[in-house]
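[1] using only what follows, build the 3D model:
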Amino acid sequence: MKDNDWKQRLNIVYSTNPDMQYETDDVEEEETLPPSKQKLRIMLDKRNRKGKEVTLVTGFVGSDDDLKDLARSLKTKCGVGGSARGGEILIQGDFRQRVKDLLSAEGYNAKII
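    Take a look at the predicted model:
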């Protein structure tokens, strides 16, 4: 792709400055650390959930796709629902020990808080 691709600048106002450089706001995704370098924390959370318990896995460093893949595998192996966003994985119910065992089997450094 060329640096001066007009399709990337459709909503930009014309500039008479010959030195003007168009900059995009593309955010680079973080590179996913290998499982042995990840330091995941597992905790039980009840706040703002109407008394329901969720197992919260925090501390994941990496891309959203890798986070969602890890969450999908944990949800499948626990047989429950949940979600993954912002570096956190929510697993519905109290599955702290089971999640720790699953993560340890995959090579992650996981600790129950």
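[2] drop to CA atoms for contacts and neighbour counts, all remaining ones
    Fine.
[3] would you mind listing the buried residues in stretch 72-88?
    72, 74, 75, 78, 82, 84, 88 (16 or more other C-alpha atoms under 10 Å).
[4] which SSE is immediately downstream of the helix or strand containing the third one?
    Secondary-structure element containing residue 75, defined by DSSP states H and E: helix 64-78. The helix or strand immediately downstream of helix 64-78 is strand 82-85, counting by DSSP H and E.
[5] packing partners for that following strand?
    Taking 3 or more C-alpha pairs under 8 Å, 6 or more residues apart in numbering; DSSP states H and E as contact, the helices and strands that strand 82-85 lies on are helix 64-78, strand 88-92.
[6] and these: which comes nearest residue 40?
    strand 88-92 (9.6 Å; C-alpha to C-alpha).
[7] now the angle from the closest one to helix 64-78?
    20 degrees (axes from the mean of the first three to the mean of the last three C-alpha atoms, to 10 degrees).
[8] what's in contact with strand 88-92?
    For strand 88-92, the external contacting residues (C-alpha atoms under 8 Å, 6 or more residues apart in numbering) are 53-60, 67, 71, 74-75, 80-84.
[9] how about this one, so we can line them up?
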Amino acid sequence: MDLQDQLKNLFPDHKIEEQDNTKDTSNVWLQDEPIICKYEKRKGKPVTILEGYNGATSDFKILAKDIKTMLSVGGSFKDDKIIIQGDYRDKIMAFLKDKGFKVKRVGG
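    Down below sits the predicted model:
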């Protein structure tokens, strides 16, 4: 007997509300201009920079969080740019194309 089954026996009138843990990012505003994906080295370490998004800042922050969790890497959001630690241009570009964005690769 499962713990939830035991709780149902103890509290038969209680209704369990299931929580939806998947966040819907389909409401992120898509744009006509491509997002620029470029590679730089800062202090000798590789970083991938995404810029050129002209939607809401909160949408861009959500997109940054999705990219960081998908890649399991660190990064930040500063000055309307997403900075991802490491060279992940190909994976990021594929991820953004799946979301419906136009992406332009710049540098190297």
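[10] TM value for the aligned chains?
    Remark: TM-score between the superposed chains equals 0.68 [TM-score structural alignment, normalised by the length of the second structure]; 79 aligned residues with a C-alpha RMSD of 1.5 Å.
[11] if we can go back for a sec, what span of the second structure lines up against the helix holding residue 75 of the first structure?
    Taking TM-score structural alignment as the measure, the second structure aligns residues 57-71 with helix 64-78 of the first structure.
[12] have a look at how far, on average, that stretch is from the first structure.
    Compared with the first structure after fitting, stretch 57-71 of the second structure deviates on average by 0.6 Å (mean C-alpha distance after the TM-score superposition for the first structure).
[13] most widely separated two among the buried residues of stretch 72-88 of the first structure?
    Every pair of those checked by C-alpha to C-alpha; the farthest is 78 and 88, at 16.7 Å.
[14] residue in the first structure paired with residue 102 of the second structure?
    Per TM-score structural alignment, residue 102 of the second structure is aligned with residue 109.
[15] just checking, that match touches residue 39?
    Yes - under the criterion of C-alpha atoms under 8 Å, residue 109 of the first structure makes contact with residue 39 at 5.2 Å.
[16] what's the distance between residue 50 of the second structure and residue 105 of the second structure?
    Distance from residue 50 of the second structure to residue 105 of the second structure, counting by C-alpha to C-alpha, to the nearest Å: 10 Å.
[17] shared neighbours of the two, anything?
    With C-alpha under 8 Å, 6+ apart as the test, residue 50 of the second structure and residue 105 both reach 36, 37, 38.
[18] when you align them, which residue in the first structure goes with the last one?
    Right, the one you point to is residue 38 of the second structure. By TM-score structural alignment, residue 38 of the second structure lines up with residue 43.
[19] helix or strand for that match, which one?
    strand 39-45.
[20] after that strand, which helix or strand is next? Please name it.
    In N-to-C order, the element after strand 39-45 of the first structure by DSSP H and E is strand 54-58.
[21] report the mean deviation for that following strand after fitting onto the second structure.
    Mean deviation for strand 54-58 of the first structure: 0.5 Å (mean C-alpha distance after the TM-score superposition for the first structure).
[22] so which residue is smack in the middle of the second structure?
    Nearest to the geometric centre of the second structure sits residue 66, at 1.4 Å (C-alpha atoms, centre = their mean).
[23] how about residue 102 of the first structure: what's its closest non-neighbour residue?
    What sits nearest to residue 102 of the first structure in space, not counting adjacent residues and going by C-alpha to C-alpha, 6 or more residues apart in numbering, is residue 74, at 7.4 Å.
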